[in-house]
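Participant: Structure for the following, please:
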Amino acid sequence: MNALAALGGLRTVGLDELNARAELQTRVDRKYIVPARDLPAVLHALPTGSDVLEIGGENALRYASQYFDTPTLDSFYGAVRGRRRRFKVRARTYLDSGGSFLEVKTRGARAATVKDRVPVTGDELDDEAVAYATDLLADAGIPGAARLAERLQPTLVTRYRRATVLLPATPGGDPSRATIDTELTWIAADGAVLQLPSSVIVETKSGQRAGALDRALWRQGHRPAKVSKYGTGMAALHSDLPANPWHRALSRHFRHGTIARGIAPGTASVPA
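Facilitator: A predicted model of the protein is given here:
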């Protein structure tokens, strides 16, 4: 948590204000893998007028995401092969507030990410959730949407602590938001656990123009990285899977992580 200490000096905003100023469900995402030791300098470089999301008195909240894929890993291989009509399906749980949402991410025009979501109970896909995923996949033009949705099963869990920053508009642009994820953990379906304590994933979410945090990161020598929490996590935990799109991230950052095997999913030894 010390790495996020600089956020304590920012004005706080609630979720309603954050969404009103920069909801950005359709956006361009840029991801950066930053050494944890460099994060304080990045935060101190945030532009004047930056705010941090606070919920229940906390500005770094615990998240868990259960990713779903088919037995043949259609979602994973769609990312590996760079398919235009690729997708991700996950149940995201806000561990501090208890809310859960089923999220379906697809690719829109000009490489924009389109994310739709609906509240769910728990992290299992019931008939209603499968129907919802089917409709969204079909709307995105993904072939065989119904069969894909019906075959989805739990594949990978990610856990992390997230701070969300609202950044002022750049000249000619709109306000943008960014997320900063620490305490990164991946849990495979077989119980293998990967932890990455020395790295932080920063994700900027803006329109077509780069946001204020992108520019601050660039000035400090950090460049966007090819990384996917789902795809890179799967490749790191399963050496038999292809990893070409994320080779650089895996070799530079994930090799510093620790992997524990033989741990039953959901046990207390997995950080909550």
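Participant: CA only for contacts and neighbour counts going forward, please
Facilitator: Will do.
Participant: Kindly indicate whether Glu17 is helix, strand or coil.
Facilitator: With DSSP: H, G, I helix; E, B strand; the rest coil as the basis, Glu17 sits in helix.
Participant: cool, and Lys115?
Facilitator: From three-state DSSP, the assignment for Lys115 is strand.
Participant: OK, contacts around it?
Facilitator: By C-alpha atoms under 8 Å, 6 or more residues apart in numbering, the residues touching Lys115 are 25-26, 103-106.
Participant: what's near enough to touch the closest residue to it other than its chain neighbours?
Facilitator: Among residues not flanking Lys115 along the chain, Lys105 sits closest, at 4.5 Å (C-alpha to C-alpha, 6 or more residues apart in numbering). Residues near Lys105 by C-alpha under 8 Å, 6+ apart: 87-89, 113-116.
Participant: Recalculate using a threshold of 10 Å.
Facilitator: Applying C-alpha atoms under 10 Å, 6 or more residues apart in numbering, one finds that Lys105 lies in contact with 25-26, 86-90, 113-117, 133, 136-137, 140.
Participant: Tell me the spacing between it and Phe87.
Facilitator: Separation of Lys105 from Phe87 (C-alpha to C-alpha, to the nearest Å): 5 Å.
Participant: Give the intersection of the neighbour lists for those two.
Facilitator: 113-115, 136-137, 140.
Participant: check which helix or strand covers Val34.
Facilitator: Using DSSP states H and E, Val34 falls within strand 26-35.
Participant: now that strand, how far from the chain's geometric center?
Facilitator: Put simply, strand 26-35 sits 9 Å off its chain's centre (C-alpha atoms, centre = their mean, to the nearest Å).
Participant: Pull out the buried positions in that strand.
Facilitator: 26-34 (16 or more other C-alpha atoms under 10 Å).
Participant: now swap in stretch 41-52 and tell me
Facilitator: 42-43, 45-47, 50-52.
Participant: Export those residues as JSON lines, with columns for distance to Gln66.
Facilitator: Shown next, in JSON lines, are the buried residues of stretch 41-52 (distance: C-alpha to C-alpha, whole Å):
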{"residue": "Val42", "distance to Gln66": "29"}
{"residue": "Leu43", "distance to Gln66": "29"}
{"residue": "Ala45", "distance to Gln66": "33"}
{"residue": "Leu46", "distance to Gln66": "31"}
{"residue": "Pro47", "distance to Gln66": "34"}
{"residue": "Ser50", "distance to Gln66": "31"}
{"residue": "Asp51", "distance to Gln66": "29"}
{"residue": "Val52", "distance to Gln66": "26"}
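Participant: quick one on the thing from earlier: who wins on neighbours among the contacts of Lys105?
Facilitator: In terms of neighbours by other C-alpha atoms under 10 Å, those top out with Ala133 at 28 neighbours.
Participant: how about this one, so we can line them up?
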Amino acid sequence: MRARLKPAYPDADTAFTLVHTTYFDSPTLLSFSDYINQRPVRFKVRIRQYAPNGVWQNPCVSFAEIKRSENGVSKKERFQLSSNGLRTLLQGDAVTLTPDEEALNRSIGKERLAQRIELLNGLMSHHRLRPMVTVSYRRTAYEDGTMRVTVDTNLAWEALVAPPPTLAELMSQEQSWVYVEKMEQDYRRISGSIVEVKHRECLPDWLIQYMEDNQLVERSFSKYCWSQTQSLRRVLGEVARE
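Facilitator: Now for the predicted structure:
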């Protein structure tokens, strides 16, 4: 990969990045359910934090992200959080447009920043979103003029809120549960490496060969869905032992 593409980082001295993501969901796991049922309109709220070369700064770079999908078209909006904004959001409270937030997001402008904060607060309030799980991984990123490739390894998850046993049982009995089982099988088969390719043109032959050599197949994969599934399985295992 390094022989074909250039590293894609803001700082030329960066060789890799550690990524820590906090995913939010409703008490009924609406975002999780919408995803595994592949509903045409769905959303995801998360906080992403970055550590270039594995070094966490204090404060670290943190972004609030809202990802929406409507009939197969995805749109992601995000803004950088101040330390106070980060604490507020992790507590499940509304983020306010402060001078600190404005200073961190000059590139998107005050009006667009206000719109994104309003959208985030609306979703948080309407769906009673709270932090549910975290996912951490090591990312290397590459690009050329028409393509970006990221390779994520060493995925680790942690449940912040354990789903109620009744909800875990209900989710596992849905027909769509086979979707997450297939995702788990694919993840185990590739030994925990996730390659994401964003491109505007046809894939080059060398990348197709790379995927074949590493037994990579095209699949839809959600880190939140995968981590929440592990959390649900843990609860189901605890229920089985009682």
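Participant: list the ones among the contacts of Lys105 of the first structure that the second structure also has?
Facilitator: For the contacts of Lys105 of the first structure, the contacts that are reproduced in the second structure, applying both residues aligned by TM-score structural alignment, their matches' C-alpha atoms under 10 Å, are 86-90, 113-117.
Participant: need the helices for the second structure, in chain order.
Facilitator: Ranges of helices in the second structure, per DSSP state H, are 30-36, 83-90, 99-104, 110-127, 165-173, 177-189, 205-213, 223-241.
Participant: Where does the shortest one end up in the first structure?
Facilitator: No residues of the first structure are matched to helix 99-104 of the second structure when aligned by TM-score structural alignment.
Participant: For that helix, list every residue counted as buried.
Facilitator: Quick answer for helix 99-104 of the second structure (16+ other C-alpha under 10 Å): 101-102.
Participant: other SSEs contacting it?
Facilitator: Helix 99-104 of the second structure sits against strand 73-80, helix 83-90, helix 110-127, with contacts defined as 3 or more C-alpha pairs under 10 Å, 6 or more residues apart in numbering; DSSP states H and E.
Participant: Could you export these as JSON lines, including distance to Asp213 of the second structure?
Facilitator: Shown next, in JSON lines, are these (distance: least, C-alpha to C-alpha, whole Å):
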{"stretch": "strand 73-80", "distance to Asp213 of the second structure": "30"}
{"stretch": "helix 83-90", "distance to Asp213 of the second structure": "42"}
{"stretch": "helix 110-127", "distance to Asp213 of the second structure": "42"}
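Participant: Out of those, the one nearest Pro204 of the second structure is which?
Facilitator: strand 73-80 (24.1 Å; C-alpha to C-alpha).
Participant: okay, the closest one sits on what stretch of the first structure?
Facilitator: Aligning strand 73-80 of the second structure against the first structure (TM-score structural alignment) gives residues 112-119.
Participant: Look at Pro71 of the first structure and say how many residues are nearby.
Facilitator: When neighbours are defined as other C-alpha under 10 Å, Pro71 of the first structure has 12 of them.
Participant: Please name the residues that touch it.
Facilitator: The contact partners of Pro71 of the first structure, taken as C-alpha under 10 Å, 6+ apart, are 148, 151-155.
Participant: Using PyMOL, define a selection of the buried residues within these.
Facilitator: A single PyMOL command selects the buried members of the contacts of Pro71 of the first structure (16+ other C-alpha under 10 Å):
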select buried, resi 148+152+153+154+155
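Participant: Val52 of the first structure and Arg252 of the first structure, how far apart?
Facilitator: To Arg252 of the first structure, Val52 of the first structure is 29 Å away according to C-alpha to C-alpha.
Participant: Then Lys205 of the first structure?
Facilitator: Applying C-alpha to C-alpha to Lys205 of the first structure and Arg252 of the first structure gives a distance of 24 Å.
Participant: likewise Ala22 of the first structure?
Facilitator: Remark: distance between Ala22 of the first structure and Arg252 of the first structure (C-alpha to C-alpha) = 32 Å.
Participant: quick one: which of the two has more around it?
Facilitator: Counted by other C-alpha under 10 Å, Ala22 of the first structure and Arg252 do not tie: Ala22 has more neighbours, with 19 against 10.
Participant: Give me the aligned partner of that one over in the second structure.
Facilitator: So Ala22 of the first structure corresponds to nothing, using TM-score structural alignment.
Participant: show me what contacts the corresponding residue of the first structure for Phe221 of the second structure?
Facilitator: Counting by TM-score structural alignment, Phe221 of the second structure corresponds to Val227 in the first structure. Residues near Val227 of the first structure by C-alpha under 10 Å, 6+ apart: 30-33, 201, 233, 245-250.
Participant: Could you see which of the residues you listed carry over to the second structure?
Facilitator: For the contacts of Val227 of the first structure, the aligned pairs still in contact in the second structure (both residues aligned by TM-score structural alignment, their matches' C-alpha under 10 Å) are Ile201.
Participant: and which of the contacts of Val227 of the first structure is nearest Asp96 of the first structure?
Facilitator: In terms of C-alpha to C-alpha, no member of the contacts of Val227 of the first structure lies closer to Asp96 of the first structure than Ile201, at 20.2 Å.
Participant: so what's the residue nearest to that closest one when sequence neighbours are not counted up against?
Facilitator: Nearest non-adjacent residue to Ile201 of the first structure, counting by C-alpha to C-alpha, 6+ apart: Ile33, 4.7 Å away. Ile33 of the first structure sits next to 180-181, 199-203, 222-227, 249, 252-253 when contact means C-alpha under 10 Å, 6+ apart.
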